[in-house]
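A.B. asks: Here is a sequence with its predicted model. Questions after.
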Amino acid sequence: MALSKTRGSKIVGIVSIVPKNTEDNLQLDLLSETDREAILLHTGIRFRRKANYKQNVKELYKKGIERLLEQLNWDTSSIDVLICVTQTPQIAIPSIACQLHGDMAFPLNTLSYDINSGCSGFVYGLHTVNTLISSLEKKNARAILCCGDISSQLIDAEDRSVKPIFSDAVSVIGIEMMDDKTAISGYFNLQTEGSGQKAIFTEKMEDQNQYMRLNGIDVFNYSLKLVPNNILELLKFAEKDVEFPDLYVFHQANKVINDAISRKLKLNIEKVPSSLYEFGNTASASIPLTLGSIWNKTITNSGWILLSGFGVGFSLASALIPFEPKFCSVPEEI
């Protein structure tokens, strides 16, 4: 698909949910004191959130949807599309979207399904939702997009390369059709480089558990080779220059990768927010969670922001969107 446009829709609200339980990389018994300092310097991650044994991604989504509906004064009966982007469902079938549909009494006509995607999943999900609701024969159609993972479910407690990076979180995004259905709601560049499928993957072990494996050098190389070009192609398609977006909100991979991409694009560092120190790598929730962390302190000029997700797959996706939500909440602990 690569380059495309969507029309008529807008993000009106974002809620992010994180588990209250916090782990500190500077207190991580798995590493020596020297290695702990090196991890913080390299990744930019000090704190990570970890769900307790009672929490799962569906329950976090449910809490986020409740908060979103309350903030927007929406009712479940008004929702036309419900999409969940995750790689950590508690059960394989039925989909989380269908479970939420039943648990929260969404109407029969609410289109509901899951997307199995990781680090690029928010941008892919946003494109999917924008396309779906713009095709509906309904004025002011509404959608809810849920993104995020309980990544701790996939982590080997003794894996020194994975454990200090990944964190549990979800984001729930409200999207609505505008009165002007011809207005551009986003420019998108969606790409896949399947030769990078082994950069991040899961492996089934003898105990029958699946654990995430990470080849850090491959992730860095694919990211630096592909992401800047993906963004530049997108800006050319939108007929905008690098200075145009108010913000560049990257997937929160790690500090070294995101700094390298920023340098390659020659970005003003003030335009590149980070939530890594406080929240770590929160998979497909990382872009909306980062927006919630900084939005109330952001001064806009163009009213447009650039989003870029990249990772598992190797999948990458960028979007240039107008962004003036009714609210964009700081992450809420539960």
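C.D. replies: In hand now; what should we look at? Every value quoted in this text rests on a predicted model; they were computed, and no experiment measured them. Residues are numbered from 1 along each chain as shown.
A.B. asks: contacts, neighbours, all on C-alpha from now
C.D. replies: Fine.
A.B. asks: Tell me who's in contact with Tyr61.
C.D. replies: Tyr61 is in contact with Ile17, Cys146, Val170, Ser171, Val172, counting by Cα atoms under 8 Å, 6 or more residues apart in numbering.
A.B. asks: Next one for the comparison:
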Amino acid sequence: MGKIRAGIIGLGTYVPADVLTNSDLEKLVNTSDEWITSRTGIKERRIIDKNQAASDIGAIAAAKAIDESGLNPEDIELIICTSLSPDMIAPSTATIIQHKIKAKNAAAFDVSSACAGFSFGLSVGTQFIENGTYNNVLLIGTEAISRFIDYSDRKTCILFGDGAGAVVLAKVEEPYGIVANYLGADGNRHEHIRIPAGGSSVPASEETVLNGEHFLKMNGNEVFKFAVRVIPQAIDNVLQIAGLKKEDIDLFIPHQANKRIIDSAIEKAGIDENKVFINLDKYGNTSTASVPLALGEARENGLLKKGDLTLLIGFGAGLSWGANIVCWAL
């Protein structure tokens, strides 16, 4: 028997039905389809139903992942949820999803790393499998980020959309499974992406609501420079940990933030653009859900087969970043 790794044995995704197009945004702010497309690559994004929360769409994706894995909800021993738009500060969104999918035997907690959350969660889940603590771990990235967007702010409202993706992790034999993980953070730049109010630093008040301090704020120029710098570094570092070369990777799946960021970063990293999967034109930036959503769509498009090496990259608020190499086991 080969070495045991944590591997993905089930994958599920979900996007809301409601579509917000660039043409729709032209009616809300001073923008145009051409302006948005040329600067971001985004044509439309999905918006969650008014009666849904992040846990609702996360639970749908989770149920799909569990179904593909061949397990029952009772077999899940740990749930890790990552989200920039949790249902509430407490309890964790993971525990709410546990209730909704009836995974009554699972421990549950949230990981807060914004758009890099799926990379962080995958790294954490891998440890629990490989150290023998748990056999079946459910990882969910779910976002209702539209609830935190100011639709009079052109800098942010054109970018973000809602969606969810989930994977079930379990023991697999080499060469399959999670090959390597790399994580990083730079708290010196934490102010560049933030939701200022609602925590203990700036408690909610009438003033914070009137001032729009519960909406996402972002310094786009600084985030662009940060992302273009750290994406190549993250790729090089995780490849070094794995003992692999860029040429060994079959498919690169970066966080779907902005096509200009992705194009600039992969050029700097010296990666063949034909090996990079992009679907942000249809969904926008879905934060922590973007990588599993892209992973699911890449598989649907026939771009992933068993044994393929996939390199996942996340980056966002914190500022934080991460990369994971996965040998596809499905």
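C.D. replies: Ah, there it is. Here the structure is a predicted model, which means the values were calculated and not measured.
A.B. asks: circling back: and the two most separated of the contacts of Tyr61 of the first structure?
C.D. replies: Ile17 and Cys146 (10.8 Å; Cα to Cα).
A.B. asks: who has more neighbours, those two?
C.D. replies: Comparing Ile17 of the first structure with Cys146 by other Cα atoms under 10 Å, the one with more neighbours is Cys146, at 34 against 25.
A.B. asks: which residue lines up with Thr43 of the first structure in the second structure?
C.D. replies: Structural alignment places Thr43 of the first structure opposite Thr40 in the second structure (criterion: TM-score structural alignment).
A.B. asks: Give me the distance between the closest residue to that match other than its chain neighbours and Leu210 of the second structure.
C.D. replies: In space, and not counting its chain neighbours, Thr40 of the second structure is closest to Asn258: 4.8 Å by Cα to Cα, 6 or more residues apart in numbering. Distance from Asn258 of the second structure to Leu210 of the second structure, counting by Cα to Cα, to the nearest Å: 30 Å.
A.B. asks: So which of the two has more stuff around it?
C.D. replies: Between Asn258 of the second structure and Leu210, counted using other Cα under 10 Å, Asn258 has the larger neighbour count: 20 against 9.
A.B. asks: Roughly how far does that one sit from Leu312 of the second structure?
C.D. replies: Distance, Asn258 of the second structure to Leu312 of the second structure, using Cα to Cα: 16 Å.
A.B. asks: what does Glu206 of the second structure give?
C.D. replies: Counting by Cα to Cα - Glu206 of the second structure and Leu312 of the second structure are separated by 41 Å.
A.B. asks: Give the intersection of the neighbour lists for Ile17 and Cys146 of the first structure.
C.D. replies: Counting by Cα under 8 Å, 6+ apart, the common neighbours of Ile17 of the first structure and Cys146 are Tyr61, Val170, Ser171.
A.B. asks: Next, the equivalent of the last one over in the second structure: secondary structure please.
C.D. replies: Right, the one you point to is Ser171 of the first structure. Under the alignment (TM-score structural alignment), Ser171 of the first structure pairs with Gly165 in the second structure. Recorded secondary structure, Gly165 of the second structure: strand (DSSP: H, G, I helix; E, B strand; the rest coil).
A.B. asks: Gly165 of the second structure: neighbour count?
C.D. replies: Number of residues near Gly165 of the second structure (other Cα under 10 Å) recorded here: 32.
A.B. asks: Give me the nearest residue to Asn268 of the first structure, chain neighbours excluded.
C.D. replies: Ser262 (7.9 Å).
A.B. asks: which residue lines up with that neighbour in the second structure?
C.D. replies: Aligned counterpart of Ser262 of the first structure in the second structure: Ile266 (TM-score structural alignment).
A.B. asks: name the helices or strands packed onto the helix or strand where that match lies?
C.D. replies: In this structure, Ile266 of the second structure sits in helix 259-269 according to DSSP states H and E. Using 3 or more Cα pairs under 8 Å, 6 or more residues apart in numbering; DSSP states H and E, the elements in contact with helix 259-269 of the second structure are helix 33-40, helix 220-242.
A.B. asks: how far away is Leu216 of the second structure from Ala114 of the second structure?
C.D. replies: 11 Å.
A.B. asks: Could you report the separation of the alignment partner in the first structure of Asp67 of the second structure from Ile14 of the first structure?
C.D. replies: Alignment note: Asp67 of the second structure maps to Glu70 in the first structure; criterion TM-score structural alignment. Taking Cα to Cα as the measure, Glu70 of the first structure falls 12 Å from Ile14 of the first structure.
A.B. asks: Neighbour count for the two, which is higher?
C.D. replies: Ile14 (30 against 11).
A.B. asks: Doesn't the more buried one lie inside a strand?
C.D. replies: Yes - the assignment for Ile14 of the first structure is a strand, going by three-state DSSP.
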